[in-house]
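> please find the sequence and the predicted model below.
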Amino acid sequence: MNKINDFCIDFCQKHHVDPEELEEVFAFGRNSHDADVLSDLVNRGIKTATTSVYDLDGAMPVVGKYAIVLNGKNEPVCVIQNKTVEIMPFKNVSAEHAYLEGEGDRSYEYWRKVHEKFFAQECEEDLDTTFTENTEVVCETFEKVD
């Protein structure tokens, strides 16, 4: 945790950001391999969007807030800042948003296949619900800051 705390302090001092503006510390995906691959895409500026299942009980991302992205070893990789946040049914996510997620061949077909599987597992295991095309998701775009 000291690496994360030091990273946070350094970032806040370097960018004159109040630590309260750091919304969260997280890793993308459900395992360390996914976290490594996705954090690398973010760090290289390829991944500039993400989608998650909307959880009424969870915290909503906020435009303008910062987050520390971790790799598969729970080490800080970079900081991102939320630019847009939208809630919509899964079936309404655009091909443009899928492309911005930067994964695979960046096609809508690839994105949809991977995310349907991911969200079905998440809904079943974590949210005790069933994933459908009408399940609401949170679509975020972000920018790598540091």
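Thanks, I have it. Just so it is clear, the structure is predicted and the values come from calculations on it, not from any experiment.
> only C-alpha atoms from now on, for both contacts and neighbour counts.
Will do.
> ranges for the helices of the chain?
Here the chain has its helices, by DSSP state H, at 2-15, 32-43, 95-100, 108-126.
> how about CSV for these, with mean neighbour count added?
Listed next are these as CSV, based on neighbours: other Cα atoms under 10 Å:
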stretch, mean neighbour count
helix 2-15, 14
helix 32-43, 19
helix 95-100, 18
helix 108-126, 15
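> distance to Tyr54 added to those helices, as a markdown table?
Listed next are the helices of the chain as a markdown table, based on distance: least, Cα to Cα, whole Å:
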| stretch | distance to Tyr54 |
| --- | --- |
| helix 2-15 | 27 |
| helix 32-43 | 20 |
| helix 95-100 | 16 |
| helix 108-126 | 10 |
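> ok, and here's another one to check against it:
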Amino acid sequence: MNKELNKYWHDFCQQRGIDSNKLDEAYAFGDNVEMANQLADLVNRGIKTATTSIYDEREPVAPVGQYSIILDGSGQPVCVIQNKVVEVMPFKQVSQEHAYHEGEGNRDYETWCKEHWNFFTKECQAEGFGDFTEDTKVVCEVFTKIE
């Protein structure tokens, strides 16, 4: 983590009495600057309180209680979140409620499925995971923005 992110995290922890050793990661949502900015803004405004990602069995799943700094498209910190629920399941089992809490677009399930299907299909190809199917495992996380 760079100096600016370290300072952001240290200041955040000092203000809230949180152990500064608890930060697990800093990341931006999406795969481009515009998407990262839009999604970071939704998190910061409390609209986006969930996310879904491809499950990679080579990587540990983010635990409940994990803190993360959400970055905008230029890598600047926007806010801090903490995981409250983490589940691994086939894509076809992601609920309408979870899709709604992702806070994107008009928040309907059909649009969420279409957008995520397209995104995950590209990601699976780029990462060499093979074809994305309805049985592909995903990680569903529900989080809270820490005020």
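Right, received. Where do you want to start? Note that this is a predicted model, so its numbers are computed, not measured.
> of all the helices of the first structure, which one comes closest to Cys78 of the first structure?
helix 32-43 (6.2 Å; Cα to Cα).
> give me the mean distance between the closest one and the second structure.
Compared with the second structure after the fit, helix 32-43 of the first structure shows a mean deviation of 0.3 Å (mean Cα distance after the TM-score superposition for the first structure).
> now for that helix, which elements pack on it?
Judged by 3 or more Cα pairs under 8 Å, 6 or more residues apart in numbering; DSSP states H and E, the packing partners of helix 32-43 of the first structure are strand 66-70, strand 76-89.
> ok, the spatially most central residue of the second structure - contacts?
For the second structure, the residue nearest the mean C-alpha position is Thr51 (4.5 Å; Cα atoms, centre = their mean). Neighbour list for Thr51 of the second structure: 102, 140-142 [criterion: Cα atoms under 8 Å, 6 or more residues apart in numbering].
> before we move on, what about Lys65 of the first structure?
By Cα under 8 Å, 6+ apart, the contact set of Lys65 of the first structure is 21-23, 81-82.
> for the aligned partner of it in the second structure, give its distance to Leu5 of the second structure.
Under the alignment by TM-score structural alignment, Lys65 of the first structure pairs with Gln66 in the second structure. Distance from Gln66 of the second structure to Leu5 of the second structure, counting by Cα to Cα, to the nearest Å: 17 Å.
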